[in-house]
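> no sequence for this one, just the structure:
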C-alpha cells in the first residue's frame, strides 16, 4: 500500500496551460513542467532555480528587464518574488526549490 508521500504531485495552473509534476531529486524537491505559448505571472515562496529543457522562455522579475533563457540555461528567482514568464512557443522546464 502506498502513502501520499509515494505519489507524484500534479499541479495545474492557468486553465491547464501550465502543468507540473513534483519529484525528489539529488538537489532536493523539484517540479518538471510544461507551459503552453503565453504569458504568466508566478509568485515564489522559496528560492527557485529553473532550467529550460525545451524551447525558450523570457522572464521579468519584479519590474526588471526581460531576459531570455534558452535550453540548458539555469536561472534563479529569489524567494518571495513575483515574476512574469513569456513563452513564444511551448516550453518544458525543471524547477528546483531551495
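Noted; the coordinates are in hand. Everything numeric here is computed off the predicted structure, so don't read it as measured data. Numbers count the residues shown, from 1 in each chain.
> contacts and neighbour counts: CA atoms only from here.
OK.
> Please report how far residue 39 lies from residue 14.
10 Å (Cα to Cα, to the nearest Å).
> neighbour count winner among those two?
Between residue 39 and residue 14, counted using other Cα atoms under 10 Å, the more crowded position is residue 39 (15 against 12).
> and the one helix or strand the more buried one maps to, what does it pack onto?
In the assignment (DSSP states H and E), residue 39 maps to strand 38-43. Judged by 3 or more Cα pairs under 8 Å, 6 or more residues apart in numbering; DSSP states H and E, strand 38-43 is in contact with strand 82-87.
> want to compare, so here's the second one:
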C-alpha cells in the first residue's frame, strides 16, 4: 500500500473530535465524530457537512445559531471561523471543495 492509500486520522480537542480522511466520488472527505460539547473550527476550503447521527448547532461569525439534525446537509464557506455546539454525540461526513 502506498502512502497515498493510507487513511489519515485527525484528532482535535483532547480526542473529543476525531475524523478519518477518505476519497469519495465527490472528492476528499472526512468521516468523523464529535462528543457532546462546544468547539471552534476554521475552514481553508468550502465544506459541505452531512449529519449522520445526533444534533448540532453552528454559528458563523456575525450569524445566528442554526440547528442541524440527522440527514441535514449544510455548507461552510472557505476561510471562515465557525462555532459548533453538539447537543448530543454527533457523527458526520464532511466533503471538501
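Structure's in. What do you need? Treat the numbers as computed from the prediction; the structure is a model and nothing was measured.
> where does the TM-score land?
With the length set by TM-score structural alignment, normalised by the length of structure 2, the two chains reach a TM-score of 0.98; 97 aligned residues with a Cα RMSD of 0.5 Å.
> okay, and the strand holding residue 39 of structure 1 goes to which residues in structure 2?
Strand 38-43 of structure 1 lines up with residues 37-42 of structure 2 when matched by TM-score structural alignment.
> The matching stretch vs structure 1, average offset?
Its aligned residues in structure 1 lie a mean 0.2 Å from stretch 37-42 of structure 2 after superposition (mean Cα distance after the TM-score superposition for structure 1).
> List the contacts of that stretch.
13, 79, 80, 81, 82, 83, 84, 85, 86, 87, 88 (Cα atoms under 8 Å, 6 or more residues apart in numbering).
> Now that we have these, can you turn them into TSV and tack on distance to residue 49 of structure 2?
Listed next are those as TSV, based on distance: Cα to Cα, whole Å:
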residue	distance to residue 49 of structure 2
13	19
79	16
80	14
81	15
82	13
83	14
84	12
85	14
86	14
87	17
88	17
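> Determine which two of those residues are furthest apart.
79 and 88 (26.8 Å; Cα to Cα).
> between the two, who's got more neighbours?
residue 88 (14 against 11).
> did I read that right, that one in a helix?
No - assessed by DSSP: H, G, I helix; E, B strand; the rest coil, residue 88 of structure 2 does not belong to a helix; its assignment is coil.
> Aligned counterpart of it in structure 1, please.
For residue 88 of structure 2, the residue aligned by TM-score structural alignment is residue 89.
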